[in-house]
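> Sharing a sequence plus its predicted fold:
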Amino acid sequence: MEHHMRAEYAEGDTPGDPEAPVRKWHMVRGAEEPRTLCGLLLDPAAATQSADAWGTPSARPFCKTCGALYLREVP
């Protein structure tokens, strides 16, 4: 299964706007999936990153619950 990261924004910020600050990064199953591993439903227009960015500065801040679940799903 391929995972991707999807951005959560603060209330009032426009998902997908390159100027909007990311509140937190979450992990999702598949590039098109808006539901995160922790169960949050994010806007499909929100920015995404490859799962390869997980653990790097570009993925901070990251949802701790998604991180724990992601570690259980990847080899």
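Yep, it's here. Keep in mind that this is a model prediction, so the values were computed, not measured.
> From now on I want contacts and neighbour counts done on CA atoms only, so please keep to that.
Will do.
> just the helices in the protein please.
Here the chain has its helices, by DSSP state H, at 64-73.
> Break down it into its strands, ranges please.
For the chain, applying DSSP state E gives strands covering 3-9, 22-29, 48-50.
> nearest to Arg60, of those?
Closest approach to Arg60 among those is made by strand 22-29 (6.8 Å; Cα to Cα).
> Next up, a structure to set beside the first:
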Amino acid sequence: MMHQMRAETGPDGATDSVVSWHIVRNADLTALCGKTLSTAAPVQDATRWTLDPDRNCHTCGALFLREAPYFPDEHTD
């Protein structure tokens, strides 16, 4: 399953700063937590989830870990 991060933006849309990052499946507009996100919202690869954890949706993170239990690069010799 393909995951990506999609931003929740402020009330002025995608030109506003990112309020929170959510995880979506297959470029869907509904986050794992159930929040509906804008088509114009910034998107980034799910591997960036660990870079700024304070701005990530906790619920999306917990559900994402159930679907993708670890990043393979973290478990190499």
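Perfect, I can see it now. As the structure is a prediction and not an experimental result, all values here were calculated from the model.
> ok so, going back, I'd like the strands of structure 1 as a markdown table, with distance to Phe62 of structure 1 and mean neighbour count appended.
Supplementary listing: the strands of structure 1 in a markdown table, determined by distance: least, Cα to Cα, whole Å; neighbours: other Cα atoms under 10 Å:
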| stretch | distance to Phe62 of structure 1 | mean neighbour count |
| --- | --- | --- |
| strand 3-9 | 9 | 24 |
| strand 22-29 | 5 | 23 |
| strand 48-50 | 12 | 17 |
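> Trace His22 of structure 2 over to structure 1, please.
If you follow His22 of structure 2 across to structure 1 using TM-score structural alignment, you land on His26.
> what about the strands of structure 1, which gets the closest to Pro75 of structure 1?
Among the strands of structure 1, strand 3-9 comes nearest to Pro75 of structure 1, with 12.3 Å by Cα to Cα.
> Report the angle between that closest one and helix 64-73.
With axes from the mean of the first three to the mean of the last three Cα atoms, to 10 degrees as the basis, strand 3-9 of structure 1 and helix 64-73 are set at 180 degrees to each other.
> Show me what strand 3-9 of structure 1 is packed up against.
strand 22-29, strand 48-50 (3 or more Cα pairs under 8 Å, 6 or more residues apart in numbering; DSSP states H and E).
> mean per-residue distance, it to structure 2?
Here strand 3-9 of structure 1 is compared with structure 2 after superposition; its mean distance to the aligned residues, by mean Cα distance after the TM-score superposition for structure 1, is 0.4 Å.
> residue range for that strand in structure 2?
Per the alignment by TM-score structural alignment, strand 3-9 of structure 1 matches residues 3-9 in structure 2.
> now that stretch, how far from the centre of its chain.
Mean C-alpha position of stretch 3-9 of structure 2 versus that of the full chain (Cα atoms, centre = their mean, to the nearest Å) differs by 4 Å.
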